[in-house]
Every structure is written in structure tokens, then in C-alpha cells.
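**Student:** pasting the structure only:
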């Protein structure tokens, strides 16, 4: 039953694979391996994620998502245009460290990877993208939002998720829309963010748009996501500022710390509002923090659970790994499919040919989006958007825009402070 579903998904994603009845394009190698295919008939793709360290839970999810995509494609017959060549995933642990990610990317290229996916942390992806560019091997970014990565004019790096500019800009717009509709317009905002390229870029893009919309933004408080033991000191600063809304941009562990600090300090805000937050829109978050996270918002990329194929992937993931799938894993799944379709379209595993096919391709996505994955001249996914979610009754619900909403937003999202 599982293999039947995997083959069906691969066919639905229109890769033209052998098991879907696809035929090789004119000039393709129908019976013999082509350039980039090993003598064993396999094509190597590298998966670079933090499999250890503070972000290991997310990194392992993403590597698992890449594995499921490879499995689906192989069980559907491989890459038809290359004689049914199968994909082989090479997994590497970046440890969440830029220098390790860089050396591991170089190792995977030397081992024959014709494409890379990764890496979760923007600082790591910045180094890996330079390796991809230098070696002329395409990198498909699953998760890493910092604008600076693609500001280098790279030709071999593509991003599936929304950029930090899109995330921060849309998040400010959604906050204005939801709070105004509730007759409690957000006027003052504090930003609590991890100090790396990701958090800094989100801070800057959100601030620029929020100010255009008439909000006053400040203070902006940075922290080291890898080492911060708790966020009560930072939350005390937020409380002292007397703002309407607290924006939080960070990863999972520090997202949990933020919820715990909100419960302890009670900063008196109308809303705790994540922007690309690595915790606030995950099913694990309310389960871990309980009432402390109730009402939290997050403006973020997200799997579209209204799609039957996404529902099936979520069920398979839970069956296979005993865990609820996170959107990062779905992005990794989609990223492998971007490379797979490019291999089919190019009828070659030459990395430059694959790069060109990625640049001109269009791939169905399992994410909430405004269209299929398609890249502009900078390598950004033109149709990538965030949606707004909220913890309601211990469940993550899609609440805005209306086209994706499962429930109405509850604003203010935080209860009144408890008197002490």
C-alpha cells in the first residue's frame, strides 16, 4: 500500500518517470547511462542539514523528507529520460556550523553529487552556496531565508521557501490587517530575534514594512539561539517597553524558551507574533509548552494540509518515523523533486544542464503558495508566500489570508496579564 501511494505521488508531480508511462525525450539515453550517471545507474544528490546540535530535530526531519522524495521517485521507476536511473541520497551533517557545512558540501561534490539540497540555517547556507557556485553544482535551498544569500548574483543557487523580504513584508501586512479588523490596530512592536543572518534579515524586512504601515518598531533585542539558556531577561525588556505586539524570529528551541518567558514575565502584549518562527506553527510546540503558547501567531511558509497528497505524505511520515511531519521536511521533499524534474527535463545528469533545467522549470508543490515552484532570475521562487497561523485550543490553525484560512484569527491573541 505504501509503495502504491509513493508511485501515485510521483506520477501526480508530473516527472514523466518510467512507472508513470513517461517516455524519454528525443536524444535521451534510453538504455545506457548518460553523463553524470554512475556505472551502477544511480544519480547522487546531496542532503546537507544539522543532524546534530541544537537544531538536530529539524535537520533530521528535513533529511527524512529528502529520503522520502528519493524513495517515491525510485519506486516510480527513476528518471525515465536517463534510462530509469535511480537517485541516491548522500546525507551530511552540517552540525549547524558554517565551516562544517562548507567542508561537507565540498565532500559531497567530490563524491559525485550533481545537486544539493539544504541547509536550514542561513549562515550555513551562505557558505554552501559559495561551494555550489565554485563547483557549478546546483543548490536548491529548502529552508534559509536571508536575502544576502542570493544577493551575490549566484547562478547555481535557488530558493524554494520565501525570502526574508517576502516573509517580513507579508508578516507586517498580515499583522496590520488582522489587528485592524479586530478594532485593535497594532501601533507599537518589539522584535526579539536570533542574532544570525536569518533573524537579522527578518527584523529588517518586517521593520521596514511595519513602519510604512504606521507602526513604531523597537526595541529590537538579539540573542544567540545556539547558547541562550532562557529569555526571561529579554522578555523583561519587552515588558518595560510597553508595546502592543512582540515579534519573535528564531528556531525551535528558542521559540519554546520565548513561550516560557512570556508565561513567567507576562509582558502584557496583545499578541506574540512569530515571523518565520521555527516553533510557533509546529504541532509539537503547543504539545510541549501547553497553555504558555496559546494564541501565538506565526507568519510562515507552511504545508498545505488541504491537498490530499500532502495529507498522504504526512500519514506516511508518521508511520515511517513515528513523528509529525514539519514543514521543513516538506520543503526538502519539494527540493529533491525540483532536482528530479530537472534531470528529466535535461535528459542529462550534467550539473550545468540540471541547473539550466531548474532555472526554466515549473514544479508542483505541497506547500501553501500562489502557484507552482518557479524561479526568477535571482533564483527566488516567484510563487512562495507565507500564511498566518495561530495556536487555538492547542492546535495550529491557518487563519489568514481568507483563501487559506481554516478558522478566524483571535486577536488580541494573548490574555490580559494576571495581577500579582
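**Tutor:** Received the coordinates, thanks. Please read these numbers as outputs of a predicted model, since none were measured by experiment.
**Student:** switch to C-alpha atoms for all contacts and neighbour counts from now on
**Tutor:** OK.
**Student:** Which positions in the helix or strand encompassing residue 130 come out as buried?
**Tutor:** Of the helices and strands defined by DSSP states H and E, residue 130 is found in helix 122-135. Of the residues in helix 122-135, 122, 123, 124, 125, 126, 127, 128, 129, 130, 131, 132, 133 count as buried by neighbour count, 16 or more other Cα atoms under 10 Å.
**Student:** correct me, but the second one touches residue 98?
**Tutor:** Yes - taking Cα atoms under 8 Å as the definition, residue 123 is a contact partner of residue 98 at 5.9 Å.
**Student:** How many neighbouring residues does the closest residue to residue 166 other than its chain neighbours have?
**Tutor:** Computed as Cα to Cα, 6 or more residues apart in numbering, the closest residue to residue 166 that is not its neighbour in sequence is residue 385, at 6.9 Å. The tally of other residues near residue 385 (other Cα atoms under 10 Å) stands at 21.
**Student:** hold the first one in mind and look at this next one:
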């Protein structure tokens, strides 16, 4: 196995992706990589960021000389808009493959990714998942799909382990948990794994409260229900809008808990969350995959991204950047832009300098899951998201109970 070649050096340079319409595995023109994300609709904010992250990776790799083992061939990003809809994502993926894409990255939503993965498998073109957590995607036995981030069950399991470790580190008992999560396979699978591991970690009570995936505009009822069991911690799994609603409701109802703790929560580790939530966000904890804020290469990439696009580079966009690097590593290792040869090469890559806070290199097991993907814990401190656990990634010590907790 081989680490990324010509990719790490690329971040020190700023380049522009080569233009051209010919591409693919014929040995001429740029090698096309398809990007499928929700660039319009309710999730356009994060989808646009992710597409920009992929585009920046392509530019950096090209600026560093392209794919050296293929005589410096450049990459070209071709983009598709899923609109946040599974059937649209599927048709967009097929369009990009028909246009010559030899690999795909995407898609942020698990249901969209499931459809795109089926297209990739049928077309025998590799898909590198940047964000999509549902276990079921890789449970299909697909050979052409790879995932960098942890899956739902591991996030639920690791989230429970981290909560128990916080209890041990701070000496603050965590016996009762109320768990709010979005309806559907995403929320269900994270919760189920958490509940199972919580028993092993000595958490005696886990109360489940769900909320709808659409038309959810007020979390007061659900948070009030969560408070009935007098929990030590309220846990929340969902997307950005609902996470913000939950944090605001916890503050407005003055719920007396030791902490609000997100697992796979799309809000609590987003850099815009502290400003949007104000006092309601201070002290909120989040167990999630996250870019490694202690890494110099990450800092350089994020600084250049902000300068180029005028907005912060969130973890989802960093994963899109990393997904392109995975494909570039496969192209380097396999020295072949044919999709089937590229799939074989990606299955054996080992990227020793992941951009996320993982404890080991990016390597894929037989299912296509990154073997070393895990979560870390962050906390909103003085209006900023800060890494607090485990120690190897911590920027500051964790505060628990959080502000106002018992």
C-alpha cells in the first residue's frame, strides 16, 4: 500500500484546474471526477461548500503537477446537483458517468448516496463517499463504494464511549440520558447503536424522543418531553436546522441538565452555530467526525478556502477535499484511469496524513469502510467550536457540567 503522492505538497500551491472536454480512461485530456451534492434546495449551503471543497482539491493537485504516474495528467471536476432528492442524485450520477467521469464523490445525504452507490456499482465506477452515515449503504456488499467518515453505528457506539469517558475524566455521574433524534434511518441507526453501547458503559436509562424530518420548526414539545425524566444529559442527532432549534429550546425552557451533547449532529460543530445560537450554544458538546484543527496542513487548506470562497471550510467540505485526494492516490498507485483499475487501486490505498481527526491512516476494509474513522468531542467555548477530547486532539480541557448545569 502507498500513501498519497503529489497531494500533500499540493496544498502549498494555488493552481487552477485545467480546462477541457475530453477525459476519462482513454489516456488523453483531463481525468474527470464527478461531484454530486445538493447545490440547490434546503441543503444548498453545505452542498455548495462540499462542491467547492472538491473543486479546490482538484486545483491543488493540478497545481502540484497533476498525476505524476500518468505523466502529469490533470483532473477536472464535473458537478451534479442532487437538489437533495434521491432520484435526482441518481440521474445526475448517471449523467456524469456518461460524460466520462471515472470516479464520483458525494453526496451528503444517506438516501441520495444509496441511489448513487447503486449507479456506481452498476456502471462499475468507484464512488468515494465524503458524507453519508447510514450503515445500509455499505451493507449491500458493493465493491465500488468507499466511505471516509465513520458509519452511523460506529458513531453511536463511539459517542456513548466518549460520554462515559467524559464521566470518568470529570467525575460527574451520567446515569440518565434523554435522546432526541430525527426520524428515519439516519437518526434511528445512530440512536440504536448508542442505546446498545450505553448499557455497556453503565448508563442506566436512555429515553428516546423522535421528531419529523420535515416541517419541524419548533423543538419545544420534544425538549419538554426530554426533560420529564430528569436526565443528566440531553443527546441530539440530526441536521443543522433542528440542532439549532433544540439548543434554543433547551435554553428557553431552562432545562436543568449537565450538558447538551450532539452525536452526528449537523449543527453543534459547525463554525456558524455559536453565532446563530448565541448564549444557547455556549458549552454545547458534539461527538462527531471533524477536521483536525491541530494539524498545520488542515489550517493551510482552510485558510486558503476562506480566502478563495469567502466562507469557512466546514468538516463536510474538508471530507470532499479528502475524497478527491483518495481518488488521486488511487490514480497514482494504479497508474491507470480506467474505472475498474482505479477501484482496485483505491481499495488498497493508505493515506497516512488524514485531514480529519482520525487515530490512524485512511484505509478501507473489505466493505469499503475506512477502518480508522472515529469521532472526537468538541465544545462551544467563548463563541467558537473547540476540540476537547480525546487528549491527542484537544485544544482545551473539557468543561462539564456545562454552563448552568447542575
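**Tutor:** Thanks, I have it. The model shown is predicted, which means the values in this text are computed figures rather than measured ones.
**Student:** TM-score of the superposed pair?
**Tutor:** Their TM-score after superposition, calculated using TM-score structural alignment, normalised by the length of structure 2, is reported as 0.92; 393 aligned residues with a Cα RMSD of 2.1 Å.
**Student:** hmm, back to that, residues contacting the residue nearest to residue 166 of structure 1?
**Tutor:** Applying Cα atoms under 8 Å, 6 or more residues apart in numbering to residue 385 of structure 1 gives the contacts 161, 162, 166, 167, 170, 300, 301, 368, 369, 370.
**Student:** Equivalent analysis for residue 221 of structure 2, please.
**Tutor:** Counting by Cα under 8 Å, 6+ apart, residue 221 of structure 2 has no contacts.
**Student:** To which residue of structure 1 is it aligned?
**Tutor:** With TM-score structural alignment as the matching criterion, the partner of residue 221 of structure 2 in structure 1 is residue 233.
**Student:** compared with structure 2, how much does the host helix or strand of its match deviate?
**Tutor:** With the criterion set as DSSP H and E, the secondary-structure element containing residue 233 of structure 1 is helix 232-241. Superposed on structure 2, helix 232-241 of structure 1 shows a mean distance of 1.3 Å to its aligned residues (mean Cα distance after the TM-score superposition for structure 1).
**Student:** centre of the chain versus the helix holding residue 130 of structure 1, how much separation?
**Tutor:** Averaged C-alpha coordinates place helix 122-135 of structure 1 at 17 Å from its chain's average position (Cα atoms, centre = their mean, to the nearest Å).
**Student:** Spatially, and excluding backbone neighbours, which residue is closest to the residue mapped onto residue 63 of structure 2 from structure 1.
**Tutor:** Residue correspondence, TM-score structural alignment: residue 63 of structure 2 in this structure matches residue 75 in structure 1. Nearest residue to residue 75 of structure 1 in three dimensions, chain neighbours excluded: residue 7, at 6.1 Å (Cα to Cα, 6+ apart).
**Student:** Return the distance of that neighbour relative to residue 305 of structure 1.
**Tutor:** 20 Å (Cα to Cα, to the nearest Å).
**Student:** more neighbours, those two?
**Tutor:** For residue 7 of structure 1 versus residue 305, neighbours defined as other Cα under 10 Å are more numerous around residue 7 (20 against 17).
**Student:** so the more buried one makes contact with residue 76?
**Tutor:** Yes - with contacts counted by Cα under 8 Å, residue 7 of structure 1 reaches residue 76, the gap being 4.6 Å.
**Student:** so what sits against both of these two?
**Tutor:** With Cα under 8 Å, 6+ apart applied, the overlap between the contact sets of residue 7 of structure 1 and residue 76 consists of 19, 20.
**Student:** A helix includes residue 398 of structure 1, no?
**Tutor:** No - counting by DSSP: H, G, I helix; E, B strand; the rest coil, one finds residue 398 of structure 1 to be strand, located in no helix.
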